[in-house]
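Asks: Sequence unavailable; structure follows:
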């Protein structure tokens, strides 16, 4: 059976725990990485996850904002909760676990959204986002014969032309501006990361993981963006068995504006 890792910006884990329960019961990934959990560590709903069989939990949370968590059905070792830009926002946690005879390092990221104005000189949130991505150059796809790396999360940038509903109309919209996409792709390639969602998928095929709450009918307008990503070290690519974007979750009751992405590997 394939080993699976899911990533999902849940937009408040306590508010949407019923959706998380539904997802875990129906799809049962081996590991789930959540972003924008929006709760401090001491109020994270760990008991609910353990009841569902996800007994191993790594959290980096804060009250009301940001926050990441990785839960698993197998033992995980917390490696790091890294700070970026000399800021205490909780946006990263990495864990290590064994799968298929390999030791895998899994990074879970929530990159800053960047605000509305794509000018770092007048928008400190956008400056922070650019600086954060630049610091991610230090996160490399470490691997050798017995180890590999995976990076997942809401990276808040849609890098390619068909990762957005309209390349032309979004060129000056935060998440798809040239300064973001150029720096993002340069960082990914410099780190040795493989973009698994585009591996074997033509660049002209539309891929979305996020649909705005602002759309009256998100499904009809289909104005999406690919903000959620799954990357891995080159040595894991031969083990990659495909992925699924769970678009239907955007239509669940009181949904997140992001949907889960499940990546599968031939690693038992």
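Replies: That came through fine. Source: prediction; values computed, not measured.
Asks: okay, CA-based contacts and neighbour counts for the rest of this
Replies: Noted.
Asks: got the residue ranges for the strands in the stretch 101-250 of the chain?
Replies: 102-110, 147-154, 193-195, 210-211, 224-225, 228-233, 240-245 (DSSP state E, counting those that start in this stretch).
Asks: who's in contact with the residue lying closest to residue 240 once chain neighbours are set aside?
Replies: Distance criterion CA to CA, 6 or more residues apart in numbering; nearest residue to residue 240, sequence neighbours excluded, is residue 265 at 4.4 Å. Shown here is residue 265, whose contacts under the criterion CA atoms under 8 Å, 6 or more residues apart in numbering are 2-4, 239-242.
Asks: take a look at this one as well, against the first:
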């Protein structure tokens, strides 16, 4: 069967539940990975997800901030809980679907100053990546593993609106790019979106709310990712990976667009 999987930083699931329902209906998504749900587990709109055909849930909620969730048409089985966040934030939730281990992340943004000694938020971000990389180095590359979510790093020259300028800005600084590359190499992960749309095509999944017209300002970043392990990459359906940019133009949108891929499982 074909499994359609989407990752989306929703920036408040309760505020945007109508957009979620519309997207699920129009996209045919089978598994939805959400970040920044911004609610506790008991506040999560369970009934709405049941109504949209995604009744199987794994929720990692947090009051007012952060929070992640997995919603699925298919039953969810347990997967390792990585517990990577030193601050105890709800930034990772996991599940297994049809033999595919899914790790859904909302990785810290890192503040404004790319200096670990002077900026605790940036140190937290780097620490999260170091812990995740250490975990991946111990994993079997033949496992069917998928990492996805808001990684808060745009890795490539064509994943930002202005490479030279953004090299000074947290999300695209050299140390962050090196850190993300180290993680990708540790697991030999495939970046399914960039594989589908090779350089030099410009890609973005996030656009600031500050721009009145995000398309006109055209200052996007590709912060949202889906990666597959060597054991899972052959299951990626060619040509299926995409960024759903039109969703960013919906009424009262998240500042992130959904990113999806199909897996032949």
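Replies: Received the coordinates, thanks. The model shown is predicted, which means the values in this text are computed figures rather than measured ones.
Asks: quick one: TM-score?
Replies: After superposition, the two chains reach a TM-score of 0.94 (TM-score structural alignment, normalised by the length of the second structure), with 261 aligned residues with a CA RMSD of 1.4 Å.
Asks: Looking at the second structure, which of the contacts of residue 265 of the first structure hold up?
Replies: Of those, the ones still in contact in the second structure (both residues aligned by TM-score structural alignment, their matches' CA atoms under 8 Å) are 2-4, 239-241.
Asks: among those residues, who's most crowded?
Replies: residue 4 (22 neighbours; other CA atoms under 10 Å).
Asks: Assumed it was part of a strand.
Replies: Yes. Residue 4 of the first structure: assigned to a strand according to DSSP: H, G, I helix; E, B strand; the rest coil.
Asks: What residue in the second structure is paired with it?
Replies: In the second structure, residue 4 of the first structure lines up with residue 4, judged by TM-score structural alignment.
Asks: now residue 173 of the first structure
Replies: With TM-score structural alignment defining the correspondence, residue 173 of the first structure maps onto residue 169 in the second structure.
Asks: Let me know whether that match touches residue 112 as I believe.
Replies: Yes. Between residue 169 of the second structure and residue 112 there is a contact at 7.3 Å, judged by CA atoms under 8 Å.
Asks: coming back round to it: will you turn the strands of the stretch 101-250 of the first structure into JSON lines that also has distance to residue 41 of the first structure?
Replies: Shown next, in JSON lines, are these (distance: least, CA to CA, whole Å):
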{"stretch": "strand 102-110", "distance to residue 41 of the first structure": "16"}
{"stretch": "strand 147-154", "distance to residue 41 of the first structure": "19"}
{"stretch": "strand 193-195", "distance to residue 41 of the first structure": "30"}
{"stretch": "strand 210-211", "distance to residue 41 of the first structure": "26"}
{"stretch": "strand 224-225", "distance to residue 41 of the first structure": "30"}
{"stretch": "strand 228-233", "distance to residue 41 of the first structure": "23"}
{"stretch": "strand 240-245", "distance to residue 41 of the first structure": "28"}
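Asks: Which one of the ones you listed lies nearest to residue 95 of the first structure?
Replies: strand 102-110 (5.4 Å; CA to CA).
Asks: Residues contacting the closest one, please?
Replies: By CA under 8 Å, 6+ apart, strand 102-110 of the first structure touches 33-36, 66-70, 91-98, 146-156.
Asks: again, only using 6 Å
Replies: Outside strand 102-110 of the first structure, the residues within contact range by CA atoms under 6 Å, 6 or more residues apart in numbering are 35, 91-98, 146-155.
Asks: swap in stretch 130-146 of the first structure?
Replies: Stretch 130-146 of the first structure is contacted by residues 102, 149, 187, 191-193, 233 when judged by CA under 6 Å, 6+ apart.
Asks: and those, which two are the farthest apart?
Replies: 102 and 187, at 25.2 Å, using CA to CA across the contacts of stretch 130-146 of the first structure.
Asks: What residue in the second structure is paired with residue 256 of the first structure?
Replies: By TM-score structural alignment, residue 256 of the first structure lines up with residue 254.
Asks: Surely its match is within a strand?
Replies: No. Counting by three-state DSSP, residue 254 of the second structure falls outside a strand, being coil.
Asks: Okay, it and residue 148 of the second structure: tell me how far apart.
Replies: Distance of residue 254 of the second structure to residue 148 of the second structure, computed by CA to CA, to the nearest Å: 18 Å.
Asks: Repeat that for residue 44 of the second structure.
Replies: 21 Å.
Asks: got it, and residue 13 of the second structure?
Replies: Residue 13 of the second structure is 18 Å from residue 148 of the second structure, by CA to CA.
Asks: Redo the contacts of stretch 130-146 of the first structure as a markdown table? Include neighbour count and distance to residue 211 of the first structure.
Replies: A markdown table is the format used below for the contacts of stretch 130-146 of the first structure (neighbours: other CA atoms under 10 Å; distance: CA to CA, whole Å):
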| residue | neighbour count | distance to residue 211 of the first structure |
| --- | --- | --- |
| 102 | 18 | 36 |
| 149 | 23 | 29 |
| 187 | 20 | 25 |
| 191 | 17 | 29 |
| 192 | 18 | 29 |
| 193 | 22 | 26 |
| 233 | 24 | 29 |
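Asks: Chain neighbours aside, what residue packs nearest to the residue nearest to the spatial centre of the first structure?
Replies: Centroid-nearest residue in the first structure: residue 153, 1.2 Å away (criterion: CA atoms, centre = their mean). Distances taken as CA to CA, 6+ apart place residue 109 nearest to residue 153 of the first structure, at 4.7 Å, with adjacent residues excluded.
Asks: go on, residue 46 of the second structure?
Replies: Leaving aside its chain neighbours, residue 46 of the second structure sits nearest to residue 55 (7.6 Å; criterion: CA to CA, 6+ apart).
Asks: what does residue 33 of the second structure align to in the first structure?
Replies: In the first structure, residue 33 of the second structure lands on residue 33 (TM-score structural alignment).
Asks: Name the helix or strand for its match, please.
Replies: strand 31-35 (DSSP states H and E).
Asks: what about the next helix or strand after that strand, how far off from the second structure?
Replies: Where DSSP H and E defines the elements, the next helix or strand beyond strand 31-35 of the first structure is helix 46-51. Helix 46-51 of the first structure, aligned to the second structure and superposed, deviates on average by 0.8 Å (mean CA distance after the TM-score superposition for the first structure).
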